[in-house]
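Peer 1: Build me a model:
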Amino acid sequence: MTQQLDYALVQDAAARIAGRVRPVAVAPAGPGTWFALEHLQHTGSFKARGARNFLAAHREAGGLPAAGVTIASGGNAGLACAWAARAEGIPATVFLPETAPAVKVKRLASYGAEVRLHGSGYAEAVEACRAHAADSGALLSHAYDHPLVAAGAGTLLDEIRAALPELDAVVVSVGGGGLFAGVAAAARAHGVRVVAVEPENCRSLHAALEADRPVDVAVSSVAADALGASRVSADALAAAKDPGVTPVLVPDEAVVRARLALWEEHRLVVEHAAATAWAAVAGSPGVHGERTAVVLCGANTDPADLS
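Peer 2: Reported below is the predicted structural model:
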């Protein structure tokens, strides 16, 4: 099922998942800045949107096999896929790196997924997942690099605009680029600027821009469990070339400070991936426009280190 990622595909996704995901809430963060509280989404991250859209679209097309669906993930996409598969009544097999946080592995099991740990990084889990799909006949999903998955994530933008009609800019964390590509497709249609934020040592988007093609990069960051894709999607690279997009790098130290500040100052518990977006804004809210929304993309974390 090959489709082009554009605003029309995002609109189709919005109609398809309406009533199946939680509409995003927004809350003031500081002068000219709001939080988009997507960490309150089903399964604890924005990934629920793409997973519901992906499976619902395949069901509409008669393409959900008895073997179910399989996906490789750093954790959040696997949770969303397992949750969506349960809603569709099909099995899910999720491949994670052996370094995946225990909190995510435990939650996956609670959704009824078969969890397989393979390799030390996301790329190795992907290869094992592909082999399983070929052997079993399971539908192969992707954590971020699929138009239906990215379009589902992109539904966030119009929900934010409904709450903030004069929105100037949206700030998103970037790993493999599914959230960024989907949001950018919708933002471009409305003249909203996008700030795409990566940890300094998980810079697959920046590397792709420098090479003018997606390339493999080494990843090492406190946010690598969610933002540790070694290669960005082609859709994300295309989106990043738009003049309305500003790519930004932040150091891990800023990510850690931002996550702690979100708890201490706002009582928001989020994972490092979500704090990555805030790290680009904290201390200078409103700098990206009169109205800026910062997407807090996930909350699948152990809060023990916040006290």
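Peer 1: CA only for contacts and neighbour counts going forward, please
Peer 2: Fine.
Peer 1: After the helix of greatest length in the chain, which helix or strand is next?
Peer 2: For the chain, the longest helix by residue count, based on DSSP state H, is helix 147-163. Sequence-wise, the next helix or strand downstream of helix 147-163 (DSSP states H and E) is strand 169-173.
Peer 1: Of all the residues in the longest helix of the chain, which ones are buried?
Peer 2: 147-161 (16 or more other CA atoms under 10 Å).
Peer 1: And for stretch 240-255?
Peer 2: So stretch 240-255, judged by 16+ other CA under 10 Å, has buried residues 240, 244-245, 247-252, 254-255.
Peer 1: Run through who's touching it.
Peer 2: 184, 188, 191-201, 203, 205-206, 209, 221-223, 239, 272, 275-276, 278-280 (CA atoms under 8 Å, 6 or more residues apart in numbering).
Peer 1: Ok, stretch 276-287 next?
Peer 2: The contact list for stretch 276-287 (CA under 8 Å, 6+ apart) reads 29-33, 171-173, 196-199, 223, 248-250, 254-255, 257-259, 292, 294-296.
Peer 1: how about a cut-off of 7 Å?
Peer 2: 30-33, 171-173, 197-199, 250, 254-255, 258, 292, 294-295 (CA atoms under 7 Å, 6 or more residues apart in numbering).
Peer 1: And for stretch 224-233?
Peer 2: Counting by CA under 7 Å, 6+ apart, 74-76, 100, 122-123, 145, 174-177, 202, 204-205, 214-219, 273 sit against stretch 224-233.
Peer 1: Equivalent analysis for stretch 14-32, please.
Peer 2: 34-38, 41-42, 49, 52-53, 152, 155-156, 159-160, 285-286, 290-292.
Peer 1: cutoff 8 Å now
Peer 2: For stretch 14-32, the external contacting residues (CA under 8 Å, 6+ apart) are 34-38, 40-42, 48-49, 52-53, 56-57, 152, 155-156, 159-160, 163, 285-286, 289-292.
Peer 1: now the other sequence, so there's something to compare against:
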Amino acid sequence: MDWQAEITAARARIAGHIRQTPAARMTLGGHDLWLKFEQMQHSGSFKARGAFNTLLSADVPAAGVVAASGGNHGAAVAYAAAQLGYPAHIFVPEVSSPSKIALIERSGATCHVVPGLYADAMERARAHEAETGAMQIHAYDAVPTVAGQGTLMAEWEAQGLEADTILIAVGGGGLIAGSLACLAGRRKVVAVEPETSCALNAALAAGHPVDVPVSGIAADALGARRVGDICFGLAQAQGIASVTVPDAAIAEARQVLWRDLRQWVEPSGACALAVLTSGAYVPSAGERVAVLICGANPSPDPSEP
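Peer 2: Sure, this is the predicted structure:
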């Protein structure tokens, strides 16, 4: 796979449909960091990049599109489909937050809430695809999705990113896969996952993707039962570091972002920062660290979880 060509083409394809999100160097939580504020992207997460790239590179059938999602991917597909004039059916698990469900519904998509977790929503989405002929847009394990997410890292480097190490939260692995594909080993990448939803960490330990139990405060965004094959292949080939953090550390990192920057993000958006604020990852002397803030679809009240 020529990932550089795929990402370059994706970047040209989605220009004009996505925002260039801010990046800045600042001190946060006692650390001097480069930050990328991708939570300011359309629909509140990086997922809009992959959604637009998929839709703009395919012949969409009359039945429109279908996607399974913990919330953010569904919101992105719903937004992109609405912008491009396609009908969309989004299947989300019952653990998805009310704010994400409302965001999907406001776009005009039909949102189906499914008992269980992401895997159960995916089963229903595949059934809808088979019944209607709608085009399935996978949340993380498809080349157009991964290439679209890879445009984020290309954009960040074009903004002057100065970092030896980049911390990235992982669910199913689309974001980190795109980043690894773009970077091609030029920088160290650390995968950060909740202790209670750690599909990539478990896969790297086992030597192949495995099913994992899913729970915790970030389960609606990082709760993939099994990491994507594309992500696993890239992560294993590049020998990336993998670290997990407890829910309490993620909750504290959210408060740091709110207290110091007035940025109220969802738990998944603070997961990568949590590895620093908790001490689970300690940079070496002189190591320049960057943190990707990736999602902002929580409850709108900072006093709420």
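Peer 1: what about Ser69 of the second structure, how many residues close to it?
Peer 2: For Ser69 of the second structure, the neighbour count with other CA atoms under 10 Å is 31.
Peer 1: Skip the chain neighbours and tell me the closest residue to the residue nearest the centre of the second structure.
Peer 2: Centroid-nearest residue in the second structure: Leu175, 4.9 Å away (criterion: CA atoms, centre = their mean). Distance criterion CA to CA, 6 or more residues apart in numbering; nearest residue to Leu175 of the second structure, sequence neighbours excluded, is Gln149 at 5.4 Å.
Peer 1: Tell me which residue of the first structure lines up with the one you found.
Peer 2: Using TM-score structural alignment, the partner of Gln149 of the second structure in the first structure is Ala153.
Peer 1: which residues does that match contact?
Peer 2: Applying CA under 8 Å, 6+ apart, the residues contacting Ala153 of the first structure are 46-47, 49-50, 178-179, 182-183.
Peer 1: what does stretch 65-81 of the first structure correspond to over in the second structure?
Peer 2: Under TM-score structural alignment, the counterpart of stretch 65-81 of the first structure in the second structure spans residues 61-77.
Peer 1: So what's the gap between the matching stretch and the chain middle?
Peer 2: On the basis of CA atoms, centre = their mean, to the nearest Å, stretch 61-77 of the second structure is displaced by 14 Å from the centre of the chain it belongs to.
Peer 1: what about stretch 233-242 of the second structure, start to end distance?
Peer 2: One end of stretch 233-242 of the second structure sits 14 Å from the other (CA to CA, to the nearest Å).
Peer 1: Oh, that last question was meant for stretch 265-285 of the first structure, not what I typed.
Peer 2: Stretch 265-285 of the first structure has an end-to-end distance of 14 Å (CA to CA).
Peer 1: Tell me the gap between it and the middle of its chain.
Peer 2: 15 Å.
Peer 1: Next: stretch 264-284 of the second structure.
Peer 2: On CA atoms, centre = their mean, the centre of stretch 264-284 of the second structure falls 15 Å from that of its chain.
Peer 1: Would you work out how far apart the start and end of that stretch are?
Peer 2: End-to-end distance for stretch 264-284 of the second structure, by CA to CA: 29 Å.
Peer 1: And the strands in the stretch 101-250 of the first structure?
Peer 2: All strands of the stretch 101-250 of the first structure, identified by DSSP state E, counting those that start in this stretch, fall at 114-117, 139-140, 169-173, 193-199, 245-250.
Peer 1: export these to CSV and tack on distance to Ser307 of the first structure?
Peer 2: Output for the strands of the stretch 101-250 of the first structure, formatted as CSV (distance: least, CA to CA, whole Å):
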stretch, distance to Ser307 of the first structure
strand 114-117, 30
strand 139-140, 40
strand 169-173, 24
strand 193-199, 24
strand 245-250, 24
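Peer 1: Tell me the buried residues in the helix or strand Ala80 of the first structure falls within?
Peer 2: Assessed by DSSP H and E, Ala80 of the first structure sits inside helix 76-88. When burial is assessed from 16+ other CA under 10 Å, helix 76-88 of the first structure yields the following buried residues: 76-86.
Peer 1: Can you spell out which helices and strands pack onto that helix?
Peer 2: When contacts are defined as 3 or more CA pairs under 8 Å, 6 or more residues apart in numbering; DSSP states H and E, helix 76-88 of the first structure packs onto helix 47-60, strand 69-72, strand 92-96, helix 102-110.
Peer 1: Run through who's touching the last one.
Peer 2: If I follow you right, that is helix 102-110 of the first structure. With contact meaning CA under 8 Å, 6+ apart, helix 102-110 of the first structure is reached by 75-76, 78-79, 82, 114-115, 300-302.
Peer 1: Dump the residues you listed into CSV; add distance to Leu139 of the first structure as well.
Peer 2: Shown next, in CSV, are the contacts of helix 102-110 of the first structure (distance: CA to CA, whole Å):
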residue, distance to Leu139 of the first structure
Gly75, 18
Asn76, 18
Gly78, 14
Leu79, 16
Ala82, 13
Glu114, 15
Val115, 16
Asn300, 25
Thr301, 28
Asp302, 31
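Peer 1: Need the max-distance pair from those.
Peer 2: Glu114 and Asp302 (22.2 Å; CA to CA).
Peer 1: what about the equivalent of Ile14 of the second structure over in the first structure, how many residues close to it?
Peer 2: Counting by TM-score structural alignment, Ile14 of the second structure lines up with Ile17 in the first structure. Each residue near Ile17 of the first structure was counted by other CA under 10 Å, and the total is 21.
Peer 1: Good, wrapping up.
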